[in-house]
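Engineer: From the sequence below, what's the structure:
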Amino acid sequence: MGTPVVVAVSRDEFHRFSKTPCEHIELVEGLGVRGDAHAGTVVQHLSRLRRNPNQPNLRQVHLIQSDVLDDARAAGHDVGPGSLGENVLTDGVDLLGVPTDTRLMIGDAVVRVTGLRNPCRQINEHSAGLLKVVVRRVDGAASDSDVELGPTGGALSLDGVGIVRRAGVMGVVERSGSVRPGDTLEVVLPDEPHTPLAPV
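Structural biologist: Just a heads-up that it's a prediction; the model follows:
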């Protein structure tokens, strides 16, 4: 991979699946993306609000790799920046391979990675079959089966085999700053032992 870089940034003040690309976003320490429906110190995602409105917001910023959108377009889906609800679209960094609590230095801002985005039915409602692009068997084998979804919407398995979630990572803002396309990213790993990413 080349130098990690921001490809696009997006936000939306309403709770919609997709977000609107813009020239820059402002990350606010402890809150998230200024003007975005998911900003806040406690959980803002509607499904989590219904379960427990007082849990800390570990999903202030959503980042996704551009190769996921490339794969979706190759599979016939009409997607672009912000389509999957991400705030930051990246290139040149394996976001899914970093451990929990990795810091991403983006421009002046710092985002601490808290876990994986848990794919859900909304992805297929956006574009039929898109869930299969963001959920793959852990063994890499192709499958014609539908992705099984758990009671809270998250994917559990595919053909009874464990899955890899590719819908991006979630994080919290540890230092405020402006982020725009073209900004470089620096990945700072936490102290060992490392904890693999899990859905948040």
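
Engineer: C-alpha only now, for contacts and for neighbours.
Structural biologist: Fine.

Engineer: contacting residues for the residue sitting nearest the centre point of the chain?
Structural biologist: Centroid-nearest residue in the chain, with C-alpha atoms, centre = their mean: residue 168, separated by 3.1 Å. Contacts for residue 168 (C-alpha atoms under 8 Å, 6 or more residues apart in numbering) come out as 62, 63, 64, 65, 86, 95, 96, 116, 117.

Engineer: how does it look with 6 Å?
Structural biologist: Applying C-alpha atoms under 6 Å, 6 or more residues apart in numbering, we find residue 168 in contact with 63, 64, 117.

Engineer: Most neighbours among those, which one?
Structural biologist: residue 64 (28 neighbours; other C-alpha atoms under 10 Å).

Engineer: That one contacts residue 89, correct?
Structural biologist: Yes: here residue 64 reaches residue 89: they are 5.2 Å apart, a contact under C-alpha atoms under 6 Å.

Engineer: Skipping adjacent residues, who's closest to the residue nearest to the centre of the chain in space?
Structural biologist: The shortest distance from residue 168 to any non-neighbouring residue, by C-alpha to C-alpha, 6 or more residues apart in numbering, is to residue 64 (4.2 Å).

Engineer: now do residue 4
Structural biologist: residue 92 (4.2 Å).

Engineer: can you map out the helices along the chain?
Structural biologist: For the chain, the helices defined by DSSP state H cover 46-51, 66-74, 122-126, 131-134.

Engineer: Could you dump the ones you listed into CSV and include mean neighbour count and distance to residue 16?
Structural biologist: Shown next, in CSV, are these (neighbours: other C-alpha atoms under 10 Å; distance: least, C-alpha to C-alpha, whole Å):
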stretch, mean neighbour count, distance to residue 16
helix 46-51, 12, 10
helix 66-74, 17, 18
helix 122-126, 16, 10
helix 131-134, 22, 17
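
Engineer: right, so of the ones you listed, which gets closest to residue 104?
Structural biologist: Residue 104 lies closest, by C-alpha to C-alpha, to one member of the helices of the chain: helix 66-74, at 16.4 Å.

Engineer: compare with the first, here's sequence two:
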Amino acid sequence: MATPSVHSTHLSRTHTFSKVYTPSVNLLAGVGVQGDCHSGQTIKHQPQRASNPSLPNLRQVHLIPYELFLEPSVKIFSVQPGELGENITTWGIDLLGLSKGTYLYFGAGNDAPVVQVTGLRMPGKGIERHKKGLLEKLVVNVQGGGGGVSYKAGIMGIVMKGGKVETGDMIRVVQPKGTKTALVPV
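Structural biologist: Here you go, the predicted model:
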């Protein structure tokens, strides 16, 4: 796989489905992407917020691999980075294969921003409203091994150390020691 890096960065100040490209985003520790509608210490995701607005925000940063947009089943929808609501589009990382608790270090040096992976993004009805038929490409029934469902709409994380993340930044992946904990929707 390619050297892990930031393909692009995106944000939206309002609860629109897609986010707008920006050359960089500023991460705030314990809060999320500065200026983004999903930043905050408590949950900002509207369906979850409606049921319990005091839940901790485990969805401060949304990441999607650029490789998803290249998959033939997704490519036919002409979906572009930022269009599915992610803050950071990555390149060269199997995001869905990471363990819960994995640390992602953006850029170089001791002051690199750090995001800790909390879980999967469960694709919802907004994806179907955005592009009819796309939701079934992002929620895939797994064959064999007891079945189940695979969610392909990216992962979520919390900001452990703030700082600037720019398009082109390298990403260092540090998996937690010990037993791997599979990602589940948050």
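
Engineer: Make CSV from the helices of structure 1 and add distance to residue 162 of structure 1 to it.
Structural biologist: Formatted as CSV, the helices of structure 1 follow (distance: least, C-alpha to C-alpha, whole Å):
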stretch, distance to residue 162 of structure 1
helix 46-51, 24
helix 66-74, 19
helix 122-126, 19
helix 131-134, 13
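
Engineer: So which of these is nearest residue 177 of structure 1?
Structural biologist: Evaluated over the helices of structure 1, closeness to residue 177 of structure 1 peaks at helix 66-74, with 22.1 Å, by C-alpha to C-alpha.

Engineer: gap between the closest one and the chain center?
Structural biologist: Put simply, helix 66-74 of structure 1 sits 14 Å off its chain's centre (C-alpha atoms, centre = their mean, to the nearest Å).

Engineer: residues in contact with that helix?
Structural biologist: 90, 91.

Engineer: and it, how far from structure 2 on average?
Structural biologist: Taking mean C-alpha distance after the TM-score superposition for structure 1, the mean distance separating helix 66-74 of structure 1 from the aligned residues in structure 2 is 3.0 Å.

Engineer: Mind telling me what residue 182 of structure 2 corresponds to in structure 1?
Structural biologist: Applying TM-score structural alignment, one finds that residue 182 of structure 2 aligns to residue 196 in structure 1.

Engineer: residues in contact with its match?
Structural biologist: Contacts of residue 196 of structure 1 by C-alpha under 6 Å, 6+ apart are 99, 100.

Engineer: how far away is it from residue 98 of structure 1?
Structural biologist: Per C-alpha to C-alpha, to the nearest Å, residue 196 of structure 1 is found 7 Å from residue 98 of structure 1.

Engineer: returning to that earlier point: how about the residue nearest to the centre of structure 1, what's its match in structure 2?
Structural biologist: Taking TM-score structural alignment, residue 168 of structure 1 has residue 154 as its aligned residue in structure 2.

Engineer: ok, now how distant is its match from residue 54 of structure 2?
Structural biologist: From residue 154 of structure 2 across to residue 54 of structure 2, the span is 24 Å (C-alpha to C-alpha).

Engineer: Please report the number of neighbouring residues for the residue nearest to residue 4 of structure 1.
Structural biologist: Counted with other C-alpha under 10 Å, residue 92 of structure 1 comes out at 17.

Engineer: Please report the distance of it from residue 161 of structure 1.
Structural biologist: 29 Å.

Engineer: cool, residue 9 of structure 1 as well?
Structural biologist: Going from residue 9 of structure 1 to residue 161 of structure 1 by C-alpha to C-alpha gives 34 Å.

Engineer: Comparing those two, which residue is more hemmed in?
Structural biologist: Neighbours per residue (other C-alpha under 10 Å) separate residue 9 of structure 1 from residue 161, with residue 9 holding more: 24 against 13.

Engineer: which one is that one nearest to, not counting chain neighbours?
Structural biologist: Nearest in space to residue 9 of structure 1, with sequence neighbours left out and distances taken as C-alpha to C-alpha, 6+ apart, is residue 88 at 4.6 Å.

Engineer: does the one you found really touch residue 60, like I thought?
Structural biologist: No: with contact defined as C-alpha under 6 Å, residue 88 of structure 1 does not count as touching residue 60 (11.5 Å).

Engineer: Neighbour count for those two, which is higher?
Structural biologist: Neighbour totals were compared for residue 88 of structure 1 and residue 60, and residue 60 leads with 30 against 26 (other C-alpha under 10 Å).

Engineer: so what corresponds to residue 163 of structure 2 in structure 1?
Structural biologist: Under the alignment (TM-score structural alignment), residue 163 of structure 2 pairs with residue 177 of structure 1.

Engineer: Once you drop chain neighbours, what's closest to that match?
Structural biologist: In this structure, residue 177 of structure 1 finds its nearest non-sequential neighbour in residue 109, 4.3 Å apart by C-alpha to C-alpha, 6+ apart.

Engineer: isn't that neighbour right next to residue 176, touching?
Structural biologist: Yes: the pair residue 109 of structure 1 and residue 176 qualifies as a contact (C-alpha under 6 Å) at a distance of 5.0 Å.

Engineer: before we move on, the earlier item: quickly note the distance from the residue nearest to the centre of structure 1 to residue 93 of structure 1.
Structural biologist: Plainly put, residue 168 of structure 1 is 12 Å away from residue 93 of structure 1 if you go by C-alpha to C-alpha.
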